[in-house]
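**Student:** For reference, the sequence and a predicted model appear below.
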Amino acid sequence: MCCPDHEVAHVLERNREHLANHCANSWQVRTLHALRKCRTAALGGHIDCCNNPACYKLHLSYNSCRNRHCPKCQGHKKEAWIQAREADLLKVSYFHVVFTLPCELNRLSLYEPKLVYNLLFTTAWGIVKDFGANPKFLGGRMGMVAILHTWGQNLSLHPHLHCIVPGGGITKTGKWKNTKSKGKYLFPVKAMSIVFRARFVAGLRKELGKSQPASFYESLFKNQWVVYCKRPFFGPSQVVEYLGRYTHKIAISNHRIKSLESGNVRFMVKDYRQGGKKSVLALSDAEFIRRFSLHILPKGFTRIRHYGILSSYYKRTLIPELQKDLGRPELAEKVPLKHRKCPSCKKGNLVTIATFPARGPPNGWREQIEKHLNRPI
């Protein structure tokens, strides 16, 4: 994919003196400045040399910020995550389950993000675990991988969890048991939605108590809550590929930005209520930065979590045994990552031979490299 003409970093750079005006806290400000400096001289850099004897070309690169909210730093992490999850796959049906919070909770999510998002994780897993333990539906111990997203296409606040759930579980005898639907569906979504709403509101009452008026809790019962559940069409490897798009995705990719003219940001949006119809939305720089900041997670918050038989402990002990009994799905051969391939000859690998701080390459860098390579450049 070619490099985009416009980036989130360009918007941040031209507003660098006023970023604090559009953020709710200092952590958001620090994050925006890190994104602004990503792959610029401000973070220093390194000099790479191709190890192909027919090439030996030098390449100067600036360092990445490696921030999880940065549009330019997620590709390699995503591929590594996909490969790690594929190693844990079983030859069974998998389901994509989405738990969505209503808009009535948006204001609370802004002021108490850790409380709301932690409760969302806990409630979602509790529902999957308890429905699975119920003999009416399965009668076994289940697993889940959950990924938090907080945005909609227009950068509005829209907290929801994307989950991978195997279509079965472990019985008390230690044997695998498929769901009673024969892989057609996981659990009844209407029942899951009702329980999801009741448990989440109960959790809020426990955490917040009388700090919120009774009318607030009553408003949460006015509408149905959304739980989406669908079996993947092409098997377990495809659901990991599909959710791999979500794991290290951020609120907006640079490729969606179409122009940055007259202090405005114009970017592509999809309206899923109208079958994914595309349109272009224009926001002022200030509004764009404000909305982007809504999706900067609290410091240290874990947005990808593993539960039950897919947790770290069971992946080391139980999953290998299940793979022996149930088998592993056939996976397409992976193309090796090319992020360290020489862009000139396409054959050699890049080897870092020198680094430099934010002020730029050190004096005499050329002589240092010639000495390292034992040849002139």
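**Tutor:** Happy to help now that I have it. Numbering: from 1, shown residues only.
**Student:** contacts, neighbours, all on C-alpha from now
**Tutor:** Will do.
**Student:** Let me see the ranges of the strands in this structure.
**Tutor:** 45-50, 58-62, 94-100, 143-151, 157-166, 168-170, 176-178, 226-230, 257-259, 264-271, 277-284, 304-308, 350-356 (DSSP state E).
**Student:** Name the residues of the longest one that are buried.
**Tutor:** It refers to strand 157-166. Using 16 or more other Cα atoms under 10 Å as the test for burial, strand 157-166 gives 157-166.
**Student:** what does the last one give?
**Tutor:** Applying a neighbour-count criterion of 16+ other Cα under 10 Å, the buried positions in strand 350-356 are 350-352, 354-356.
**Student:** Repeat that for the second one.
**Tutor:** If you call a residue buried by 16+ other Cα under 10 Å, then strand 58-62 has these buried ones: 58-59, 61-62.
**Student:** returning to what we had before: JSON lines please, covering the buried residues of strand 157-166 and showing distance to K270.
**Tutor:** Converted to JSON lines, the buried residues of strand 157-166 look like this (distance: Cα to Cα, whole Å):
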{"residue": "L157", "distance to K270": "16"}
{"residue": "H158", "distance to K270": "15"}
{"residue": "P159", "distance to K270": "17"}
{"residue": "H160", "distance to K270": "17"}
{"residue": "L161", "distance to K270": "19"}
{"residue": "H162", "distance to K270": "18"}
{"residue": "C163", "distance to K270": "22"}
{"residue": "I164", "distance to K270": "24"}
{"residue": "V165", "distance to K270": "27"}
{"residue": "P166", "distance to K270": "30"}
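**Student:** putting a second one here so we can go through both:
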Amino acid sequence: MNNPCTLKSVLFQHLPHYQQTHTLSPHQSQVCSHILTCHTPALGSVAEQQCDQCDYTRPCYHSCRDRHCPSCQRDASQAWCERQREAQLPVNYHHLVFTLPSSLNARVSLHPEVIYRTLFESVWNTLSHFGNDPKRLNGQIGATMVLHTWGENLSRHVHLHCLVPGGAPMAFT
């Protein structure tokens, strides 16, 4: 039987080779370490079940609780998705991505809170301007925005994924 492809299995198999030619930031290294040790003896365990026949006790290994870990955040992620589904309007939705100019990536390490807040504010101002425009939606829109700080190759790539409804309630004046 084939082992399932998980982020942990990919990191376990490919991270050592990747690190031979690339340097991870301390934060990236910490996240990778958390994911690799999640639900393993390295984080300790509690007894889950004991067999009545042979006294074998199956351990239940602790999770890393890192927000980047797919196995730790699965339930929270599913609950968030369900809350979003309940709040949806009966309209089409559009996925928009707003990317921080690469020339500003080096400054993110210096002032992350300021840059992230400014990115969210700029994107929201842009979206709400288009929503309020009488030639477009002529209404008050909403959006769900998710900040991503890494690209697929684990390099700094700050961008916002936005889920924006294609309709809006009428704007109040």
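**Tutor:** Looks like it arrived, so ask away. Predicted, not measured: the structure shown is a model, and the values here were computed from it.
**Student:** I'd like to know which of the strands of structure 1 is closest to P236 of structure 1.
**Tutor:** strand 94-100 (5.7 Å; Cα to Cα).
**Student:** Now do that closest one: which elements does it pack against?
**Tutor:** With contacts defined as 3 or more Cα pairs under 8 Å, 6 or more residues apart in numbering; DSSP states H and E, strand 94-100 of structure 1 has these neighbours: strand 157-166, strand 226-230, helix 236-247.
**Student:** what's the mean deviation for that strand versus structure 2?
**Tutor:** Superposing on structure 2 and averaging over aligned pairs (mean Cα distance after the TM-score superposition for structure 1), strand 94-100 of structure 1 comes out at 1.0 Å.
**Student:** what residues does the longest helix seen in structure 2 touch?
**Tutor:** In structure 2, assigned by DSSP state H, the helix with the most residues is helix 112-132. Residues from elsewhere that reach helix 112-132 of structure 2 (Cα atoms under 8 Å, 6 or more residues apart in numbering): 98, 100, 108, 136-142, 160, 168, 171.
**Student:** For R136 of structure 2, give its distance to T173 of structure 2.
**Tutor:** 16 Å (Cα to Cα, to the nearest Å).
**Student:** Looking only at neighbour counts, state which of these two leads.
**Tutor:** Of the pair R136 of structure 2 and T173, R136 is the one with more neighbours under other Cα atoms under 10 Å, namely 12 against 3.
**Student:** Tell me how many other residues surround C64 of structure 2.
**Tutor:** If you count neighbours by other Cα under 10 Å, C64 of structure 2 ends up with 21.
**Student:** Likewise for the one 5 residues further on?
**Tutor:** The burial metric for C69 of structure 2, expressed as a neighbour count using other Cα under 10 Å, is 19.
**Student:** That one: what's it in contact with?
**Tutor:** Here C69 of structure 2 is in contact with 31, 34-35 (Cα under 8 Å, 6+ apart).
**Student:** What remains of the residues you listed once you look at structure 1?
**Tutor:** Among these, the contacts conserved in structure 1 (both residues aligned by TM-score structural alignment, their matches' Cα atoms under 8 Å) are I35.
**Student:** got TSV for the contacts of C69 of structure 2, with neighbour count and distance to R67 of structure 2 too?
**Tutor:** Listed next are those as TSV, based on neighbours: other Cα atoms under 10 Å; distance: Cα to Cα, whole Å:
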residue	neighbour count	distance to R67 of structure 2
V31	16	9
H34	20	10
I35	25	10
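**Student:** Make TSV out of the buried residues of strand 58-62 of structure 1 and add distance to G308 of structure 1.
**Tutor:** Formatted as TSV, those follow (distance: Cα to Cα, whole Å):
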residue	distance to G308 of structure 1
L58	48
H59	46
S61	42
Y62	41
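**Student:** tell me the two of the residues you listed that are most distant?
**Tutor:** L58 and Y62, at 13.5 Å, using Cα to Cα across the buried residues of strand 58-62 of structure 1.
**Student:** Can you tell me the closest non-neighbouring residue to A143 of structure 2?
**Tutor:** Ranked by Cα to Cα, 6 or more residues apart in numbering and with sequence neighbours excluded, the top spatial neighbour of A143 of structure 2 is V164, at 4.8 Å.
**Student:** Apologies, that question was intended for N106 of structure 1.
**Tutor:** Closest to N106 of structure 1 by Cα to Cα, 6+ apart is L157, at 6.5 Å.
**Student:** surely that neighbour meets W151?
**Tutor:** Yes: in terms of Cα atoms under 8 Å, L157 of structure 1 counts as a neighbour of W151; the distance is 5.0 Å.
**Student:** just to revisit the earlier point, CSV for the contacts of helix 112-132 of structure 2, including distance to S9 of structure 2?
**Tutor:** CSV is the format used below for the contacts of helix 112-132 of structure 2 (distance: Cα to Cα, whole Å):
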residue, distance to S9 of structure 2
F98, 31
L100, 31
V108, 30
R136, 47
L137, 46
N138, 49
G139, 47
Q140, 45
I141, 41
G142, 38
L160, 27
A168, 43
A171, 50
